[in-house]
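# just coords:
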């Protein structure tokens, strides 16, 4: 079962790749430190499982997961993150992640999760299951089960709400203006709007940005 790891913290990445290398049922084919490279390698190498941190530079983990789902790629995703709040777990699973594992667990448990996801299972650690169930119930009570913005998309809408132009957002986030335009188009599609002002208004109204 081939595995790609995308993690920008070098010590954690090296520890996880060593653990994967010791498993005869797993084969590491790439280890990268940003989301753009992860997505490029997923296109080129088609790993069975991509292990993703959410806070990746370039493209955040949720954007990578959403792109995989939108393009109907065969790679399954496991999120390994220091974030374990219920809203973040919900966004990851809603985006298409097949597993969510806190970084606090042992490397052997992460490898077990990778192997199970590769076999088609969904893996949610006990540490996040109760919070996810509470988040689903809360969203149903509010009548708000979507849309889901990635952390980067929410950040862009927040900056747009603060009056930043596309070029200014690009400089703030250290990406190209074309990347910001692409993110905005995805935001418009999710929120079913056609311009920035409407996107900001709808995102605030739905509580998608602080």
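Everything's here; your move. Not measured: the values here are computed from a predicted model. Residues are numbered from 1 along each chain as shown.
# going forward, measure contacts and count neighbours with C-alpha atoms only.
OK.
# Do I have it right that residue 128 meets residue 88?
No: in this structure, residue 128 is not within contact of residue 88 by CA atoms under 8 Å, at 10.1 Å.
# So the spatially most central residue of the chain: helix, strand or coil?
Centroid-nearest residue in the chain, with CA atoms, centre = their mean: residue 62, separated by 1.9 Å. Following DSSP: H, G, I helix; E, B strand; the rest coil, the label given to residue 62 is helix.
# show me what contacts it?
By CA atoms under 8 Å, 6 or more residues apart in numbering, residue 62 lies in contact with 54, 91, 92, 95, 150, 151.
# distance of it from residue 23?
For residue 62, the distance to residue 23 equals 27 Å [CA to CA, to the nearest Å].
# can you give me the helices for the chain?
Secondary structure of the chain (DSSP state H): helices at 10-21, 35-45, 61-70, 86-95, 107-118, 126-142, 151-161, 166-173, 177-191, 196-205.
# Out of the ones you listed, which one sits most buried?
For the helices of the chain, the largest average neighbour count (mean count of other CA atoms under 10 Å) is found in helix 61-70, namely a mean of 22.
# I figured residue 20 was touching residue 27, is that so?
Yes: because the distance of 7.1 Å satisfies CA under 8 Å, residue 20 is recorded as touching residue 27.
# Next up, a structure to set beside the first:
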């Protein structure tokens, strides 16, 4: 937390001040039920965005963290001032920010869930437009908004509108949740 003091445009507050428009930083060596409960309370009940800084995350915990509404995760050993600043700013925008290895694990888990649920009634999700699927593919590949805009020859605003439109329409929390949904539904 002290590392973020070097960014004067970030106001650091006590965790009790969490609420809509704030980003809460959770730091833990491992994820336990107490931490998950606190994450759910802050994100769902208080409307804050959150960044999880964690030492280790088991396979079964990753989806739990995403379900809590966490879109930004930083490995504790990678928690430099610049990395924390990037994650906090991404969370403030509602964007996802996951280490590449976690994004790969998330995609594998969601893909596995999709295969396991294939053919069961009620599992299919509303469709994505080809443009939405293309944008989400690039998000899943780790590209940021500006890079996606350049690759697709759209404005950054258009990319943001595409992501906002599909997250709002499908009631998704953030980019990470949108990618998980798209993989689960078999669109990417």
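Here it is on my side, so go on. Since we're looking at a predicted model, the values are computed, not measured.
# Let me see the TM-score of these two.
TM-score of the superposed chains, computed with TM-score structural alignment, normalised by the length of structure 2, equals 0.53; 116 aligned residues with a CA RMSD of 2.6 Å.
# To which residue of structure 2 is the residue nearest to the centre of structure 1 aligned?
By TM-score structural alignment, residue 62 of structure 1 lines up with residue 36 in structure 2.
# go on, residue 83 of structure 1?
Checking TM-score structural alignment: residue 83 of structure 1 goes with residue 56.
# right, and the helices of structure 1 - which one's nearest residue 4 of structure 1?
Across these, residue 4 of structure 1 has its closest neighbour in helix 35-45 (7.7 Å, CA to CA).
# How about residues contacting that closest one?
Contact with helix 35-45 of structure 1 is made by 4-6, 29-30, 32, 50, 56-61, 64, 75, as judged by CA under 8 Å, 6+ apart.
# What about the residues you listed, which one has the most neighbours?
Highest neighbour count within the contacts of helix 35-45 of structure 1, by other CA atoms under 10 Å: residue 61, with 32 neighbours.
# Would you mind confirming that it makes contact with residue 53?
Yes: if you go by CA under 8 Å, residue 61 of structure 1 and residue 53 touch, sitting 5.8 Å apart.
# want to throw the helices of structure 1 into JSON lines with distance to residue 79 of structure 1?
Below are the helices of structure 1 laid out as JSON lines (distance: least, CA to CA, whole Å):
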{"stretch": "helix 10-21", "distance to residue 79 of structure 1": "13"}
{"stretch": "helix 35-45", "distance to residue 79 of structure 1": "13"}
{"stretch": "helix 61-70", "distance to residue 79 of structure 1": "8"}
{"stretch": "helix 86-95", "distance to residue 79 of structure 1": "8"}
{"stretch": "helix 107-118", "distance to residue 79 of structure 1": "10"}
{"stretch": "helix 126-142", "distance to residue 79 of structure 1": "12"}
{"stretch": "helix 151-161", "distance to residue 79 of structure 1": "14"}
{"stretch": "helix 166-173", "distance to residue 79 of structure 1": "23"}
{"stretch": "helix 177-191", "distance to residue 79 of structure 1": "21"}
{"stretch": "helix 196-205", "distance to residue 79 of structure 1": "25"}
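# Report how many residues lie close to residue 93 of structure 2.
Other residues near residue 93 of structure 2 come to 13 when the count uses other CA under 10 Å.
# distance of whichever residue in structure 1 pairs up with it from residue 99 of structure 1?
When structure 1 is aligned by TM-score structural alignment, residue 93 of structure 2 is paired with residue 119. According to CA to CA, residue 119 of structure 1 stands 12 Å off from residue 99 of structure 1.
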